[in-house]
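**Q** have a look at this fold, sequence not included:
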């Protein structure tokens, strides 16, 4: 079942075409990975879905209604957002940052309620961060910061979360923790996710974990391929899009489970 539908969407900056006639469905309890080179329009597409940018043509449907008809506060009850990075200007406590996700549910001059606080603490519990709730936000590591951003999105209690390169700048362990957390949220809370990424193995990780995974290869202003990771993330597509030679491999884990991944070999000369 589709929870969000993008139909023939195009966006221009003046005479500069960013993407053209893009269409896809986001399915319930699934993940849709946007994959492609720098500057191909992944972040711009996410901003169009969030309502921050207005497409030049096409439509975005949420529950069969155009996103353009939703007021920002109403849209925030349907779609959460985890940015690629976040500037930490003030030493708010972690709990204060997370509870900001309840802004759409509180009045302009109202303080968060006891229920809002309980929801925020529950989100921190879900992500294993409750021990940090009173820590100054400015003292967190990059991985902890991204998890807090995800906790803030969870407090919105939305069925959809958009993520713009959520593992950017993270070390190997924290990258894996973020991916494991995404899998957990989809399986346990039936959340649907759109995630922009530069790493093809993110899509394979979700597929290997039993998640309903679709990936779109975004390049030259369009989706050049769309489907499951094995269909889209091929050695031929990596050569055509990134000019690199790669090898798609399959391996068995100690539990005799087959997992797939893409290994870069060398840049094409």
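**A** Thanks, I have it. Source: prediction; values computed, not measured. Numbering: from 1, shown residues only.

**Q** from here on, contacts and neighbour counts on C-alpha atoms
**A** Fine.

**Q** now do the contacts for residue 101.
**A** When the contact criterion is C-alpha atoms under 8 Å, 6 or more residues apart in numbering, the partners of residue 101 are 152, 153, 154, 155, 156.

**Q** next: residue 195.
**A** Applying C-alpha under 8 Å, 6+ apart as the definition, the contact partners of residue 195 turn out to be 31, 32, 33, 34, 162, 163, 164, 165, 166.

**Q** again, only this time at 6 Å
**A** Listed by C-alpha atoms under 6 Å, 6 or more residues apart in numbering, the contact set of residue 195 reads 33, 34, 162, 163, 164.

**Q** give me the helices and strands touching whichever strand or helix holds the fourth one, please.
**A** Residue 163 is located in strand 160-164, with elements delineated by DSSP states H and E. For strand 160-164, the helices and strands in contact under the criterion 3 or more C-alpha pairs under 6 Å, 6 or more residues apart in numbering; DSSP states H and E are strand 79-82, strand 192-197.

**Q** in addition, the following structure is provided for comparison:
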């Protein structure tokens, strides 16, 4: 495994001193060129963990480290130059064109009251082209569909040019075709050396990416490892509290998805 770009060390979190724990004793790491998929049901604590990674929430105990530096000691700008974030969705009160939204990813490199350079604009345009949304560049972000907005947010993270990208259920609003494109982009970003953390409640996405998986249930990790080792039927039944049936890709000769048994 390569150099650990992102480390989560003994992290626990609760909303208030007397509140119930939301995350307990989380230990994870992500290397350069690696994808870590954090898999769990709704309410498992995935989005809270993402907020801790971004420095938006401070852990009760433990720490998050970027290339050895404690996130709690970094400024917002220093964090933004190291981690790009793709949220589940985004709203804006301003009628920005899609191209402008992507260009905002360059703001962490421009600083102050500086204006984007021709290089910044080219990087943003290249990101839109890679995602396949260059034709949307003059459309208003507020007028795009939920799936189109999500692709714009992925392009913005790419334009930010950070070593780490954190994605909170990045394909939740995408149709099957765009899910495939987004997962392909995630795979290619990792191959280019990016460290990717993505949350999802769909194990088939981890199978498609052939990545490392962390299972999160009620704020605790129940397993971490290669997808084929971790996502076996018994573990999935326990994780989701349901009886699931596994589907196998006969051509590839491997497990590819789970479907729930109807009550």
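**A** Nice, thanks for sending it over. Because the structure is predicted, anything quoted here is derived from the model rather than measured.

**Q** TM-score for the pair, please.
**A** Between these two chains, after superposing, the TM-score reads 0.93 (TM-score structural alignment, normalised by the length of the second structure); 259 aligned residues with a C-alpha RMSD of 1.6 Å.

**Q** still on that earlier bit, and the furthest pair within the contacts of residue 101 of the first structure?
**A** Comparing every pair within the contacts of residue 101 of the first structure by C-alpha to C-alpha identifies 152 and 156 as the most remote, at 7.0 Å.

**Q** contacting residues for the aligned partner of residue 82 of the first structure in the second structure?
**A** Alignment note: residue 82 of the first structure maps to residue 86 in the second structure; criterion TM-score structural alignment. Contacts for residue 86 of the second structure (C-alpha under 6 Å, 6+ apart) come out as 153, 167.

**Q** rewinding a little: with distance to residue 106 of the first structure added, can I get the helices and strands packed on strand 160-164 of the first structure in CSV?
**A** As requested, those are exported to CSV (distance: least, C-alpha to C-alpha, whole Å):
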stretch, distance to residue 106 of the first structure
strand 79-82, 16
strand 192-197, 24
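
**Q** separation between the aligned partner of residue 96 of the second structure in the first structure and residue 158 of the first structure?
**A** The pairwise alignment with the first structure assigns residue 96 of the second structure to residue 92, based on TM-score structural alignment. Residue 92 of the first structure sits 24 Å away from residue 158 of the first structure, taking C-alpha to C-alpha, to the nearest Å as the criterion.

**Q** residue in the first structure paired with residue 160 of the second structure?
**A** Across the two structures, residue 160 of the second structure finds its equivalent in residue 156 of the first structure, going by TM-score structural alignment.

**Q** what residues sit buried inside the helix or strand that contains residue 61 of the first structure?
**A** Following DSSP H and E, the helix or strand that holds residue 61 of the first structure is strand 57-62. Of the residues in strand 57-62 of the first structure, those buried under the neighbour-count criterion (16 or more other C-alpha atoms under 10 Å) are 59, 60, 61, 62.

**Q** quick one: work out the angle between that strand and strand 160-164.
**A** Counting by axes from the mean of the first three to the mean of the last three C-alpha atoms, to 10 degrees, strand 57-62 of the first structure lies at 130 degrees to strand 160-164.

**Q** what range does strand 57-62 of the first structure cover in the second structure?
**A** Residues 61-66 of the second structure are where strand 57-62 of the first structure lands when matched by TM-score structural alignment.

**Q** how close does that stretch sit to the first structure?
**A** Averaged over the aligned pairs, stretch 61-66 of the second structure sits 1.0 Å from the first structure after superposition, using mean C-alpha distance after the TM-score superposition for the first structure.

**Q** the residue nearest the centre of the second structure: what's it in contact with?
**A** Nearest to the geometric centre of the second structure sits residue 167, at 1.7 Å (C-alpha atoms, centre = their mean). Contact criterion C-alpha under 6 Å, 6+ apart gives 85, 86, 198 as the residues in contact with residue 167 of the second structure.

**Q** what about the first one, distance to residue 194 of the second structure?
**A** Taking C-alpha to C-alpha as the measure, residue 85 of the second structure and residue 194 of the second structure are separated by 13 Å.

**Q** residue 208 of the second structure -> the first structure?
**A** Using TM-score structural alignment, residue 208 of the second structure pairs with residue 205 in the first structure.

**Q** same check on residue 141 of the second structure?
**A** Residue 141 of the second structure maps onto residue 137 in the first structure when the alignment is built from TM-score structural alignment.

**Q** all strands for the second structure, in order.
**A** The residue ranges that make up the strands of the second structure, judged by DSSP state E, are 4-14, 21-31, 35-39, 61-66, 69-70, 83-86, 164-168, 195-200, 212-217, 220-226, 244-249, 254-260.

**Q** of these, which is nearest residue 118 of the second structure?
**A** When these are ranked by proximity to residue 118 of the second structure (C-alpha to C-alpha), strand 83-86 comes first, at 21.3 Å.

**Q** and the closest residue to residue 233 of the first structure other than its chain neighbours, how many neighbours does it have?
**A** Closest residue in space to residue 233 of the first structure, ignoring its immediate chain neighbours: residue 200 at 6.8 Å, by C-alpha to C-alpha, 6 or more residues apart in numbering. Here the neighbour count serves as a burial measure; for residue 200 of the first structure (other C-alpha atoms under 10 Å) it reads 22.
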